[in-house]
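Chemist: Okay, sequence plus prediction incoming.
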Amino acid sequence: MTTVAPAATESTLVTDDGARLAVTVLAPLGAASGRTVVLVHGWAAARRVWGTVADRLIRQGHRVVLYDLRGHGASTLGREPFSVPRLGADLGAVVEHVEASGAVVAGHSGGGFAAMAYAASPGARVGGLVLLGTAAHDQDTPDSEVKMMGSPVFSWAVRRPALGRLLLGQNMLGKRADARAREVNRQMFAATSPRLRSDAFASTRGMDLRADLARVPAPAVVLAGGADKVIAPALGQAVADALPGARFEQLEGAGHMLPLEAPDAVVRAVEEVAGRVG
């Protein structure tokens, strides 16, 4: 039996400050029966992190939109500094670009910051939210960690497959993560420029989106890995508490990289939210 590959459309969106965002739209297999789902990856990752999640969503009839955050993957930086409000504006531009009004937006980690910033902005057109391994506050990264992200020595280490998997795996993934997840995570991290990594981790100092989230009526599911050492599960619970229509779930044994570690749980959350939209 021959499997028909989904139709993929590639495009480039130029933002109002000159960033060039690489965007992929995947059409569902057969007749569309679901919603549009926009997947927003985290810092030092890329749209490829959603591979398994995207495949399962299109097989369930959803139209899937993926893009690389500015400065990540095939996307470039613009004139404005890297910031959470800027990432939220980029997401809004992507939604307009692919005509995804009312979409379910799933954001992981820094992509969750972008999703929340966009959802809370005036005129946002979000049908529902799925937020993974993320937080709305308490992201004041210490100077030592910001410097490490831009360190040539650290960058040299993460470019070495075995050493990079060890260094990143200890902090970013749960113990049950498989070898493929560990290597994909390392490759994406190593491919992100050191300067961008340090700028990204410094950009959330003083961030507190909780009051703004109280004005977001969209249905939402917030997932957190029980073994997440990057963003504590309690901060995910705080996100759910701030959103009027949110449910929180902690995935025991999972670490920070939920798109790689727990794709089935992510798909179930998207399906739940899609079923509650409108």
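Modeler: Cool, got the structure.

Chemist: CA atoms for contacts and neighbours, from now on please.
Modeler: Fine.

Chemist: Please, where are all the strands along the stretch 101-250 of the chain?
Modeler: Under the criterion DSSP state E, counting those that start in this stretch, the stretch 101-250 of the chain contains strands at 103-108, 126-132, 220-225, 246-251.

Chemist: possible to save the ones you listed as a markdown table with distance to Arg35 and mean neighbour count?
Modeler: Output for the strands of the stretch 101-250 of the chain, formatted as a markdown table (distance: least, CA to CA, whole Å; neighbours: other CA atoms under 10 Å):
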| stretch | distance to Arg35 | mean neighbour count |
| --- | --- | --- |
| strand 103-108 | 7 | 26 |
| strand 126-132 | 9 | 28 |
| strand 220-225 | 15 | 28 |
| strand 246-251 | 19 | 18 |
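
Chemist: try it against this one:
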Amino acid sequence: MIHFQEIDGRKIACWVNNGSFLPDRKTLVFIHGAGWDHTSWIQQYTSLKNAFNIAAIDLPGHGRSEGPGEQEVPAYVEWVKKILEGLGIKKPVLIGSSLGAAICLSFVIRYGDAAAAVVPVGGGVKMTVNPMILEGLKQDPAAVIGMAVKFSVAKQNRERFSSLITDSLSRVNPEIIHGDFSACNRLDITEAIAGISIPALVVCGAEDKMTPPALSQFIRDHIAGARLALIEGAGHFVMLENPEAFNTTLTDFVNSLP
């Protein structure tokens, strides 16, 4: 169900399990990528809701959350902190895709063991965005969205997912997407990543062209004890393209945590 809370004068939405969170279950918090909302995780929260406490966040300006978006990853980190506090969530497993991966990693770098574990999906310590894309979002957002969709899913999955992704991104104010991409472009946690000491599962679609597997391999190599899962038959939207493999990989990792 959708839960609303007011934070700093804005109504912020999250998908959460029906009823109260159960104290004997681990809690998963999902954070979407640039221009998306909680529905990017629909294959996860509908499949895993009976096994875990789940919150899938709509960042400010996205989905059903009010207000403008942000231009910097650290600003989104502070929103996530306030959202978790408002929901009474402590020590969750943070799972984030793309921009969400940057937010998750940056949250853990700043707040340490406030999370039980972190799962960056299709992320990187730097996520440089071509200046032509940033400018194109101002001049011709539909063309940029079309190009982004083409490179976001594995070739064999384009017919199945292109319309879904295009429709989702087209519903968002282009200024929000521009802000999200700008936040990615400013990201640089190359040095700070080594300070993460909680369990980490790094996930990437084996055919990801937006954030290639080499970026995830770098994250794995620079977090002590981190695991890497490359999901076959999937690109940047691995959680939608191959949800069965993604959910199994995530569940096995979470169940291995103390």
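Modeler: Now that the structure is in, tell me what you want to look at. Since the model is a prediction, treat every value here as computed from it, not as a measurement.

Chemist: just to revisit the earlier point, can you tell me which of the strands of the stretch 101-250 of structure 1 comes nearest to Phe201 of structure 1?
Modeler: Across these, Phe201 of structure 1 has its closest neighbour in strand 103-108 (14.6 Å, CA to CA).

Chemist: Can you spell out which helices and strands pack onto that closest one?
Modeler: Applying 3 or more CA pairs under 8 Å, 6 or more residues apart in numbering; DSSP states H and E, we find strand 103-108 of structure 1 packed against strand 36-40, helix 110-119, strand 126-132, helix 263-276.

Chemist: hmm, back to that, same list, the strands of the stretch 101-250 of structure 1, but as TSV with distance to Ala200 of structure 1 please.
Modeler: TSV is the format used below for those (distance: least, CA to CA, whole Å):
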stretch	distance to Ala200 of structure 1
strand 103-108	14
strand 126-132	18
strand 220-225	21
strand 246-251	26
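
Chemist: of the ones you listed, which approaches Val270 of structure 1 most closely?
Modeler: Closest approach to Val270 of structure 1 among the strands of the stretch 101-250 of structure 1 (CA to CA): strand 126-132, 6.4 Å.

Chemist: any idea how far the alignment partner in structure 2 of Gly245 of structure 1 is from Ser106 of structure 2?
Modeler: Counting by TM-score structural alignment, Gly245 of structure 1 lines up with Gly225 in structure 2. Separation of Gly225 of structure 2 from Ser106 of structure 2 (CA to CA, to the nearest Å): 18 Å.

Chemist: again with Leu201 of structure 2
Modeler: 15 Å.

Chemist: Over to Asp24 of structure 2?
Modeler: Going from Asp24 of structure 2 to Ser106 of structure 2 by CA to CA gives 28 Å.

Chemist: quick one, which of the two is more surrounded?
Modeler: Ser106 (23 against 8; other CA atoms under 10 Å).

Chemist: Quick one: residues contacting the more buried one.
Modeler: The contact partners of Ser106 of structure 2, taken as CA atoms under 8 Å, 6 or more residues apart in numbering, are Val73, Pro74, Val77, Ile189.

Chemist: May I ask which of those has the most neighbours?
Modeler: These, ranked by neighbours (other CA under 10 Å): first place Val73, 25 neighbours.

Chemist: Quick one: residues contacting the nearest residue to Ala226 of structure 2 once chain neighbours are set aside.
Modeler: Sequence neighbours aside, Ala200 is the residue nearest to Ala226 of structure 2 in space, at 4.8 Å (criterion: CA to CA, 6 or more residues apart in numbering). Taking CA under 8 Å, 6+ apart, we find Ala200 of structure 2 in contact with Ala117, Val118, Val119, Pro120, Ile223, Gly225, Ala226, Arg227.
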